[in-house]
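Undergrad: Sequence plus the predicted model coming up.
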Amino acid sequence: MGAYQPLQQQQHHGQKHSSSTAAGGGCGYFLPRTVVTWLAAACLSLALLHLLCCSPPGGHEAVFAPLLQYFNGTYSYISVGGGGGGGGGGVESSSCDYSEGRWVWAPGHARRYNGTACNVKPEQDCIRNGRPETGYLDWRWQPAGCGLPAFDAAAFLAAVRGKHVAFVGDSMARNQAESLLCLLGAAFPYDLVDQDAEHYKRQFTRWAFPSHGVTLSTYWAPFLVRCGGKPFNYSMPYNLVYLDELGSRWDADAGTMDVVVLTAGHWFWNPAVYHRRGEVVGVHAHPELNHTEIGFTSPYREAFRMALERLASDGRRRTVVLGTFAPPHFEGKPIFDPTACTKTEPYKEGEKELGSIETEMRTIVFEEAAAAAERDAGGGTTTMRIAVQDVTRLASMRPDGHPGPYMHRDPFARGVPERMQTDCLHSCLPGPVDTFNEILLQILERMR
């Protein structure tokens, strides 16, 4: 695979234009330099006046925010979130809190690659599948009090030069990994070097960026720990989760990983039977079995804790980034309702409140990050640098960025069906999840 063009073609850098003043090209008429300067200043002033008066709501912010943050010197990079319920130890933080803010209108901001060209999961290739409304690509996340620079592929690869970057977790982790592949691949060539035998399931894939010696892998491990049942057989009514064993594929490769992004959560909501040391220790939402109901938040905490302990156990210096929970937007409609998640704009600030479950899951991630940093520092030699990629709030405000019925090709070509599976969980690619990688870049640059 090679580099490919983004959705909106740009003029090639370095393209030469003819000029009447080239050698032997005859005479030209030149205005005095002072006149040219005044004309340029006048044109700029008129352009800025037009922008302020006539741009869509938030459009002027999309232009002025980078200028303001340049003059104010506020490129202070990543915050692991404001008041997430934990933050001591070696958890990276700074004055810029990317977890709070609002989405502002920024035409073309997310139109940076062609999802079909970089082979994203077909169900998330919304443009190819015929989604007619593409305004979801025209928003930029504006953190409160600071700026979030647009993704820079060269900067990202420089930050992880010679390293193995691994995304471990559920399909949300894979969604972000494929977004990252496309963002990087729009500027640099890459190769597909390995994948699982049943590659259509996308449970494991690995790419290489030879220009920087970077390896990018994604490991599907929906519980981080070992699991069975429904994840591999949808006819099963529940999950089997083994809290004292990690997912075998990523566990076997963990020793090769230099940067690890851990993201999990949605599978924990489903009915489950939890095991430890070969015995059932409890269930979640499965009253048919005569076992103690223990819910899912405690197993969720255990899974993150075990994963972090594994990554601290081999003495390899690495960066570990924990992704917080990104809420779905079915909002009371069933998964087979073709009218689910049909909003076309983000929620405004204060319009969408986080639920108690989303808040608790977010807090658990912060607490386990802080606890892992404290354990690591207690050994005398720090082996892990830990950060939290806090996307819960910004993701909750993007009901417009999901595939919805456009996880299928031309879903309404024969009218609106009564029943059709919809996706109000993952992000279209390109789409809002690209912002996760803008934040990830700031984390990695901060921790270099």
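TA: Right, received. Where do you want to start?
Undergrad: Going by C-alpha atoms from here, please, whenever you check contacts or count neighbours.
TA: OK.
Undergrad: any idea which element residue 165 lies in?
TA: strand 164-169 (DSSP states H and E).
Undergrad: so where do the helices sit in the stretch 301-448 of the chain?
TA: 356-378, 392-396, 434-446 (DSSP state H, counting those that start in this stretch).
Undergrad: Out of those, flag the one nearest residue 188.
TA: With CA to CA as the criterion, residue 188 lies closest to helix 434-446 of the helices of the stretch 301-448 of the chain, at 16.2 Å.
Undergrad: rewinding a little: and after the strand holding residue 165, which helix or strand comes next?
TA: Using DSSP H and E, the helix or strand that follows strand 164-169 in sequence is helix 171-185.
Undergrad: tell me the angle that following helix makes with strand 164-169.
TA: The directions of helix 171-185 and strand 164-169 differ by 150 degrees, with axes from the mean of the first three to the mean of the last three CA atoms, to 10 degrees as the criterion.
Undergrad: count of neighbours near residue 358?
TA: Residues lying near residue 358 (other CA atoms under 10 Å) number 18.
Undergrad: related to what we said a few turns ago, can you list the helices of the stretch 301-448 of the chain in a markdown table and add distance to residue 330?
TA: A markdown table is the format used below for the helices of the stretch 301-448 of the chain (distance: least, CA to CA, whole Å):
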| stretch | distance to residue 330 |
| --- | --- |
| helix 356-378 | 14 |
| helix 392-396 | 11 |
| helix 434-446 | 21 |
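Undergrad: Out of these, flag the one nearest residue 50.
TA: Shortest distance between residue 50 and the helices of the stretch 301-448 of the chain, using CA to CA, is found for helix 434-446: 28.4 Å.
Undergrad: hmm, who's touching that closest one?
TA: Contact with helix 434-446 is made by 77-78, 98, 110, 140-141, 148-151, 155-156, 159-160, 176, 179-180, 183, 387, 389, 391, as judged by CA atoms under 8 Å, 6 or more residues apart in numbering.
Undergrad: By neighbour count, sort out the buried ones in those residues.
TA: Buried by 16 or more other CA atoms under 10 Å: 77-78, 98, 110, 140-141, 148-151, 156, 159-160, 176, 179-180, 183, 387, 389, 391, out of the contacts of helix 434-446.
Undergrad: quick revisit: who wins for proximity to residue 124 among the helices of the stretch 301-448 of the chain?
TA: Residue 124 lies closest, by CA to CA, to one member of the helices of the stretch 301-448 of the chain: helix 434-446, at 12.8 Å.
Undergrad: chain center to stretch 265-272, what's the gap?
TA: Average the C-alpha atoms of stretch 265-272, do the same for its chain, and the two points are 20 Å apart (CA atoms, centre = their mean, to the nearest Å).
Undergrad: no no, stretch 60-77
TA: Counting by CA atoms, centre = their mean, stretch 60-77 comes out at 22 Å from the chain centroid.
Undergrad: What of stretch 214-230?
TA: Mean-position distance between stretch 214-230 and its chain equals 17 Å (CA atoms, centre = their mean).
Undergrad: Which residues belonging to it are considered buried?
TA: 214-227, 229-230.
Undergrad: another structure for you, compare them:
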Amino acid sequence: MAKCSSICPKVLLLLLVFFTPFQLSFFHGKSSEFDLEDEAWLEEKDDEVNMVQSGHDSLGSSCEFSDGKWVYDLSYPLYDSSCPYLSTPVTCQKNGRPDSDYEKWRWKPHGCSIPRFDALHFLGRMRRKRIMLVGDSIMRNQWESLVCLVQGVIPTGRKTVTYDGPSMTFHALDFETSIEFCWAPFLVELKKGPQNKRILHLDLIEENAKYWRGVDVLVYDSAHWWTHSDKWSSWDYYMEGNTVLRSMNPMVAYQKGLTTWAKWVDLNLDPHKTRVIFRSVSPRHNRQNGWKCYNQKQPLEFFSHQLHVPEQMVVLKGVLKGMRFPVYLQDITMMSALRKDGHPSVYTRAMDQEQKQHPRDFTSDCSHWCLPGVPDAWNEMLSALLQV
């Protein structure tokens, strides 16, 4: 990696004098379309599929949820792609995907079971509570899954979605329950500076964190955007205090950003009032040698290559261990790495008959997930964790 280097003093002075607190608008709240803000992933070449062995962090459960296998279950899926809260790029069946077996796999941990998602039971436990999912588009993928899992038991007219800045909220009115998504792919602040340069502030978080106050259950993710590079990078400079840097080891930057988040959680949240869960990195299947997700129809049964712990997980675990606040690390990486069949691939848009004859001509999304699909299992796990 290139060594960190400071911008010349004149540029630094300009930044300090003329810097404006304009927040980059990466999330267009009222659009029903799925913002593929990291569409660059679709053409990135991964060195390998990200995987990680689960740690032993626990909310009191004796079950190691992340250690198990996918079981074919004809009683799944728990909803279909007609759910009105799904965005177009994840409705793979509507977009013409010819197979549907990817919807029928249930995650079964070894030695225990994750209860089938019960919408009424979940809403009953979340009565008069706010649950917020915070992060990037993969977290929005999970939010859409959770909303579709619960919305079917709520009468028409007793459910609604509202928008507030970077947040969107599903309201179950009779339960006084809200399920929210808050756009914050770095957790810390990304702002515009002079000449529209994008500045990633490693030590600022309040502009995002103000939306997290008063929430009963907070579920976070932040990993993928930190590893964007070159033309796909989402920032031009890092800034920490009064120091502006053009480059930095991305895992050093990630550690600094997560430490800012951890300090905010430790100082501002009460563990007697708020549950905090950090979801591990969602794996990508972009490798050319057999890992591309196009036309994949079965989960992997096992891994044929050596397990690899992604750097993001090493950094995340280190930060969590240093916190006073009890944060549960929900490990979905290993289970999801088996599901190369679960991505939208070329089915992120509806195709006409001519286009269907040449599907390989389209960019393949091997990062996000078809719904119904893999994120439903994450939410079944989440529901089980919240029962403890």
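TA: Cool, the structure landed. As the structure is a computational prediction, the values presented were derived from the model and not from experiment.
Undergrad: Can you calculate the TM-score here?
TA: The TM-score (TM-score structural alignment, normalised by the length of structure 2) is 0.76; 323 aligned residues with a CA RMSD of 2.7 Å.
Undergrad: picking up where we left off before, between the helices of the stretch 301-448 of structure 1, which gets nearest to residue 239 of structure 1?
TA: Of those, nearest to residue 239 of structure 1 by CA to CA is helix 356-378, at 19.1 Å.
Undergrad: Spatially central, which residue of structure 2 would that be?
TA: For structure 2, the residue nearest the mean C-alpha position is residue 139 (2.8 Å; CA atoms, centre = their mean).
Undergrad: how close does the residue opposite it in structure 1 once aligned get to residue 251 of structure 1?
TA: In structure 1, the residue matched to residue 139 of structure 2 (TM-score structural alignment) is residue 173. Distance, residue 173 of structure 1 to residue 251 of structure 1, using CA to CA, to the nearest Å: 16 Å.
Undergrad: do the same with residue 307 of structure 1
TA: For residue 307 of structure 1, the distance to residue 251 of structure 1 equals 9 Å [CA to CA].
Undergrad: again with residue 187 of structure 1
TA: Going from residue 187 of structure 1 to residue 251 of structure 1 by CA to CA gives 31 Å.
Undergrad: again with residue 194 of structure 1
TA: Plainly put, residue 194 of structure 1 is 17 Å away from residue 251 of structure 1 if you go by CA to CA.
Undergrad: of the two, who's got more company?
TA: Neighbour comparison, residue 194 of structure 1 and residue 251: the larger count goes to residue 251, with 18 against 13 (by other CA under 10 Å).
Undergrad: ranges for the helices of the stretch 1-150 of structure 2?
TA: Secondary structure of the stretch 1-150 of structure 2 (DSSP H, counting those that start in this stretch): helices at 9-18, 119-125, 137-151.
Undergrad: would you list the ones you listed in CSV and tack on distance to residue 370 of structure 2?
TA: What follows is these, written out as CSV (distance: least, CA to CA, whole Å):
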stretch, distance to residue 370 of structure 2
helix 9-18, 42
helix 119-125, 20
helix 137-151, 9
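Undergrad: out of those, deepest packed?
TA: helix 137-151 (a mean of 23; mean count of other CA atoms under 10 Å).
Undergrad: If you count neighbours, what's buried in stretch 240-254 of structure 2?
TA: 240, 244, 245, 246, 247, 248, 250, 251, 253, 254.
Undergrad: try stretch 253-272 of structure 2
TA: For stretch 253-272 of structure 2, burial by neighbour count (16+ other CA under 10 Å) applies to 253-263, 265, 269.
Undergrad: Between all of those residues, which two are separated the most?
TA: Once CA to CA is applied, the buried residues of stretch 253-272 of structure 2 give 253 and 269 as the farthest pair, at 24.0 Å.
Undergrad: Tell me the counterpart of residue 266 of structure 2 in structure 1.
TA: In structure 1, residue 266 of structure 2 lines up with residue 312, judged by TM-score structural alignment.
Undergrad: With residue 276 of structure 2 instead?
TA: In structure 1, residue 276 of structure 2 lands on residue 320 (TM-score structural alignment).
Undergrad: which residues does its match contact?
TA: Residue 320 of structure 1 makes contact with 259, 260, 261, 262, 384, 385, 386, 387, according to CA under 8 Å, 6+ apart.
Undergrad: got it, and residue 352 of structure 1?
TA: The contact partners of residue 352 of structure 1, by CA under 8 Å, 6+ apart, come to 396, 397.
Undergrad: and the gap between it and residue 346 of structure 1?
TA: Using CA to CA, residue 352 of structure 1 is found at 10 Å from residue 346 of structure 1.
Undergrad: what do the two both touch?
TA: What both residue 352 of structure 1 and residue 346 touch, as defined by CA under 8 Å, 6+ apart, is the set residue 397.
Undergrad: Going by residue numbers, what spans are strands in the stretch 151-300 of structure 1?
TA: 164-169, 191-195, 204-209, 214-220, 225-229, 239-246, 259-263, 272-276, 279-284 (DSSP state E, counting those that start in this stretch).
Undergrad: Tell me which residue of structure 1 matches up with residue 175 of structure 2.
TA: So, by TM-score structural alignment, residue 175 of structure 2 is matched to residue 212.
Undergrad: I figured its match was touching residue 157, is that so?
TA: Yes: counting by CA atoms under 8 Å, residue 157 is a contact partner of residue 212 of structure 1 at 6.4 Å.
Undergrad: which one is the corresponding residue of structure 1 for residue 124 of structure 2 nearest to, not counting chain neighbours?
TA: Matched across to structure 1, residue 124 of structure 2 falls on residue 158, judged by TM-score structural alignment. Distances taken as CA to CA, 6 or more residues apart in numbering place residue 212 nearest to residue 158 of structure 1, at 7.1 Å, with adjacent residues excluded.
Undergrad: Likewise for residue 328 of structure 2?
TA: Counting by CA to CA, 6+ apart, the residue nearest residue 328 of structure 2 is residue 277, at 4.7 Å.
Undergrad: number of nearby residues for the one you found?
TA: Residue 277 of structure 2: 21 neighbours (other CA under 10 Å).
Undergrad: who touches it in this structure?
TA: Shown in contact with residue 277 of structure 2 (CA under 8 Å, 6+ apart): 217, 218, 219, 220, 327, 328, 329, 330.
Undergrad: thinking the fourth one is in contact with residue 134, fair?
TA: Just to be clear, that refers to residue 220 of structure 2. Yes: if you go by CA under 8 Å, residue 220 of structure 2 and residue 134 touch, sitting 4.8 Å apart.
Undergrad: Show me which of these two is the more surrounded one.
TA: A count of neighbours by other CA under 10 Å puts residue 134 above the other of residue 220 of structure 2 and residue 134, at 29 against 22.
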